[in-house]
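K.L.:
sequence and predicted structure are below.
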Amino acid sequence: MARDVSDSTPIGSKAELIAWIAAGEKPASSFRIGTEHEKFPFYRSDLAPVPYEGRAGAGGIRALLEGMQQRLGWEPIVDAGHIIGLAGPDGGGAISLEPGGQFELSGAPLATLHETEAELQAHLADVKAVAAPHDIGFAALGASPLWTRAQTPVMPKGRYKIMANYMPKVGTMGLDMMFRTCTVQVNLDFGSEADMVRKLRVSLALQPLSTALFASSPFLDGKLNGFQSMRSEIWRDTDNARSGMLAFAFDEGMSYEGYVDWALDVPLYFVKRDDTYHDVAGASFRDLLAGRLPQLPGEKATMSDWANHLSTLFPEVRLKRFLEMRGADAGPADMLTAMPAFWVGLLYDATSLDAAWDLVKGWSAEERQALRDAVPREGLAASIGGRKLIEIAAEVVELSRAGLARRALKNAAGQDETRFLAPLHGILERRRNLAQALEERYRNAWHSKVEPVLTEMAL
C-alpha cells in the first residue's frame, strides 16, 4: 500500500475531483509500467511469521526496514515513531508494509518490462542480503499458507488499526484480506477519457482470467482450502461497497465522473491531519466535502483526502491517475514479471486492445460476475459465454504476445518483451496453473504437508 498523500489544497467542487483523475492523462510515448508485489516474510529455521520487533536472536520487520534504509539510502516513512516504509528518490518507488507484515515493493514507473525485471532482481538481491543475518526468507503466494490470523503479527500503522476495527462490520473476510493475502499489481497509464474507459472495461472483464492464470493460494491454516485462489475468494466478502467488478463501468456514457460518483458514495475509513489518523470509518466523503462530517465538525476535504480515499477503494481494477490491475495472486519471480507483461501487451497496443474488446464486449454484467465468482475455485476450468476459460486464455495470451512483439522493445541481448510471457505459455501447455501444481506436490512429494511450500516458493 503506497504512502499516504499530503496535499492540503482545499476542494471546491466535484469538478476538481474529476480533474484530479484526468490529470493522469499522458501521450502514449510517456506511458509507463509500475509494478507492485507483496511477499510473506518468515523465519527459515522454524517457518514462523516475522513480528515487527523480531524475536530473541533475530531481528524483525523493523530491522529489515532499517537495513534497507542503510543499504539504499531511501527516506524513512514513519508512523507514530515507527518506521513503516521507505520512499525512493524522485518518486522512484517505495517499500511499505501490509497489515500482517507483508513486505511490499511499489516499483518506479518504468518504460520497459526489461527495466521491470531489473528492478525486481535488484530489490530481491537487496532484501535477501538484509534479511539473511536475521534468518528471514520471503515467499510470494496469494494467501498465507500456515499461520492462523491469531498467529499473524500486526504492524504499527495507524490506518490499519482503523481498518481492522471496521472490516468485521462490512464482511466476513476483511481481516483475512488485510493480514493473510499477497498480490502482484501493475499500474498502467491512459491517454484520454475514452482510452481510460476502453482499458477499464477490457481489464475488468478479463480480471478473472488473470486471477485464474496467476492463482497460487490453495492453502490456508496449514491445509488445502478448496480454492485455487483463496486470495480472490477472500475478496468476495471483504467489503462489497468498495470492491468488485464495477458493473457501472460498462454503462453507456461511462466517464471519469462516473467513477468519481461511485467513489464519493464509498464510505470513508479515515481522515489524516498532520500525523494523526482520525477514525471516521463509515462516514460520507460528501459530508467531508461540505464540512459537515460529525466526527470532525467544520473540517473540509483536501486533495490529500481525495487521493487517500481513492487508495482505500478495492475494485478488481482501480482508477486513480492510472489504472491498477488487482486480480492476481503473488507468485515466484518469473510470474511477478509475467503479470505486468500480460497487461502491457493487451493495453499498450491498440490492435490488441481492440481485439480484446471485441472478445469481451458481448459478455453481460451477469456473465462477468458469474465468472468472477467461479474462478477462485474453478480457475481455468470456469466458463463464460459457452467457452472454457482456458480456451479464452490461450487467445488472450496470444493477443498480449502480439502486442508486446509490436512494441519491439529489446534488451541488450536483442530479446523483446515477449519472453516474459513464457510462464503463461507453460501454464496453457500443461493446462495447469501454479495452484494446481502446488496441490499436486502437496498430495505427492510433500506427503500431505503444507510446510514445504514456504521453502520451495521462497524468492
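P.N.:
The structure has been received and is ready for your questions.
K.L.:
only C-alpha atoms for contact and neighbour calcs from this point on.
P.N.:
Noted.
K.L.:
residue contacts, the nearest residue to Gly100 once chain neighbours are set aside?
P.N.:
The shortest distance from Gly100 to any non-neighbouring residue, by CA to CA, 6 or more residues apart in numbering, is to Phe179 (4.2 Å). Listed by CA atoms under 8 Å, 6 or more residues apart in numbering, the contact set of Phe179 reads Glu98, Pro99, Gly100, Gly101, Gln102, Arg149, Thr152, Val154.
K.L.:
comparison target below:
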Amino acid sequence: MARDQIDMTPLQSRDELVAWFEAGIKPPSEFRIGTEHEKTPFTLEGRQPVPYEGARGIGALLEGMKLLLGWEPIMERGNIIGLYDVTGGGAISLEPGGQFELSGAPLENVHQTQSELMAHLAQVREIATPLGIGFLGLGMTPSWSRSQIPVMPKGRYKIMTNYMPKVGQYGIDMMYRTCTVQTNLDFSSEADMVKKLRVSLALQPVATALFANSPFTEGKPNGFLSFRSEIWRDTDNARSGMLPWVFEDGMGFERWVDYALDVPMYFVKRDETYIDVAGSSFRAFFEGRNNSLPGERPTLSDWANHLSTIFPEVRLKRYLEMRGADGVPWGRLPALPAFWVGLLYDNDSLDAAWDLVSHWTAQERQALRDDVPRFGFKARIKDRYLFEIAKECLKLSYAGLRRRGRIDQLGRDESRYLEPLERILESGRTPAEEMLDKFNGPWGGSVEPVYQEYAF
C-alpha cells in the first residue's frame, strides 16, 4: 500500500472522478512496470513475529533503512511507518502485521525489476541481520496464530481491524498473516484498459496456481495450496472478487467509478487523523451526506485513498494491478512481472490471450477462481484443466517477451525470468505441493525448515 494521497481540492462532479482515471493513459513508449512484494519478518532466534517497538523492532529497521538509503521517512503520529524515494519513486511500507513491502519504482523492463530487487535485498539484509531479523517468502505466515502477531501503528489499520469481522471471516487473516507479489501495468486508451482488465481478470487464477505458496496455517497443512487466495474469497465481498460486470458491454472508466462510489468506505483522512466512516458509501459522502462529516464533500485525496481500499483480483487505479499471486522467495519474484508483461504488453499475445478466455462465462470464471485455491492446476474450466491453460499462457508470455526484445548486458531478453515458472509446469505441481511433499517427507511433519529454505 503506497502512501496516502494529499490533494485537498473538493470534488464538484462525477466527471472529475472519471478524469482521475483517464490521467493514467500513456503512449506505449511510456509503459512502465511496477512490482510490489511483501515479506514476513521473523526473529532469527525463536522465529517469532517482530514487534514494532524496541531496539530490534520494525521501527528500528525502518530507521536503519532511512540512514542507509537517504529516503524520506513517512511518519504518522511520531512513528516512522515507511520510506519514500523522492528521486526514483519507490517506497517501503508496512502492512498491518509488520509485513515489509517494497513498492518498486516504475521501471522500463524486467531486468531493471531484477536489479531493484537484488539491491533492496542487499540493503534490507545489511540492516536487518544485525537486528536479528529475517524475512520469509510465503503467501501466509506458516506457524503463528492471529493473536501472536503485533499491530503496526497506522490509523487506517485500526479502523480496518474493527470493521473486517463484520463483513467476512478472514479479513483479519488477510491483514495480519498474508503476503503477495503484484505487478502494476499501464494502458494506452480506455479500450486498451478494458481489454487488459478482462484478460488479466479471467487469467488471474493461472497466476494464483503458478505462485500458490501458502499451504500451512499454525504449523499444519490447511487443506489448500493457496490459502491466501481462499482468504480473499471471504474477506469482504463488497470490495473484492472477479468483477463480472467488467465483461459487459459499456465497460469503461465510468463503470469503474460507479462501482467504486458504492464500495463501502473505511476512513477519511484529515491531517494526521483517520476518521472512521467504515461501511458508509463514497456516493453519500460525494453528495455531502456523510454522518461523520456533515455537509463536507470529498477531495481528490479522499477519492485516491478510497480507491486503494478496493481489493478485487485486478484493481484499476491509474494503472492495472495484478493481485492474484502469493508472496514467494526472491528467486521467483521477477517471474510475476515477466509473466504479465509478456501477456499484456505485446499486442499479439494480448489478442491470443483474449481468444483463450473470451468464450468463458461469468459463472465459469467464478467457479475457476473458487476452485483454484484448493486444487491449483487441477482446477477446471469447461473441459480443460487449468494446467493446460497455464502452459498456453506461459507460451504466449514467452513469445510476447521475445518480441519485446528488451536485452540485458549479456544479450538476454526478459523471457529468462519465466524459467522458474517453466520448471513448475515441467514438474506438473504448484510450489505449495512441493512444499507439502517436503513437510510429509524430509521435514518430518514440521514447518520450521521453511524459515531456512524459504527465507530471503
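P.N.:
Yep, it's here. The shown structure was predicted, so the numbers you read here are calculated from the model rather than taken from an experiment.
K.L.:
ok, whichever residue in structure 2 pairs up with the residue nearest to Gly100 of structure 1 to Thr235 of structure 2 distance?
P.N.:
Phe179 of structure 1 maps onto Tyr176 in structure 2 when the alignment is built from TM-score structural alignment. Distance, Tyr176 of structure 2 to Thr235 of structure 2, by CA to CA, to the nearest Å: 12 Å.
K.L.:
same deal with Arg289 of structure 2?
P.N.:
Taken as CA to CA, the span from Arg289 of structure 2 to Thr235 of structure 2 is 27 Å.
K.L.:
which one of these two has more residues nearby?
P.N.:
Thr235 (24 against 17; other CA atoms under 10 Å).
K.L.:
aligned partner of Ala87 of structure 1 in structure 2?
P.N.:
So Ala87 of structure 1 corresponds to Tyr84, using TM-score structural alignment.
K.L.:
now swap in Leu97 of structure 1 and tell me
P.N.:
By TM-score structural alignment, Leu97 of structure 1 lines up with Leu94 in structure 2.
K.L.:
burial count for that match?
P.N.:
Leu94 of structure 2: 22 surrounding residues under other CA under 10 Å.
K.L.:
same question, Asp7 of structure 1
P.N.:
Asp7 of structure 1: 12 neighbours (other CA under 10 Å).
K.L.:
you'd agree it is up against Ser304?
P.N.:
Yes. Using CA atoms under 8 Å, Asp7 of structure 1 is in contact with Ser304, at 4.6 Å.
K.L.:
pull the residues that contact stretch 242-253 of structure 2.
P.N.:
Applying CA under 8 Å, 6+ apart, the contact partners of stretch 242-253 of structure 2 are 18, 21-22, 190-191, 193-194, 197-198, 201-202, 312-314, 362, 365-366, 369.
K.L.:
in structure 1, what stretch matches it?
P.N.:
Using TM-score structural alignment, stretch 242-253 of structure 2 pairs with 245-256 in structure 1.
K.L.:
show me which parts of the matching stretch are buried, residue by residue.
P.N.:
Applying a neighbour-count criterion of 16 or more other CA atoms under 10 Å, one finds Met245, Leu246, Ala249, Phe250, Met254, Ser255, Tyr256 buried in stretch 245-256 of structure 1.
K.L.:
for the stretch 51-200 of structure 1, which segments count as strands?
P.N.:
With DSSP state E, counting those that start in this stretch as the criterion, the stretch 51-200 of structure 1 has strands at 75-79, 82-87, 94-97, 103-106, 136-139, 183-188.
K.L.:
touching the fourth one from outside, list them.
P.N.:
It stands for strand 103-106 of structure 1. 1-2, 34-41, 93-98, 123.
K.L.:
same deal with the second one?
P.N.:
The set of residues external to strand 82-87 of structure 1 that reach it, using CA under 8 Å, 6+ apart, is 3, 62, 65-66, 69, 74-78, 93-97, 156-157.
K.L.:
quick one, which of those are buried?
P.N.:
3, 62, 65-66, 69, 74, 76-77, 93-97, 156-157.
K.L.:
widest-spaced pair of these?
P.N.:
Farthest apart among these by CA to CA are Gly93 and Pro156. That separation is 21.5 Å.
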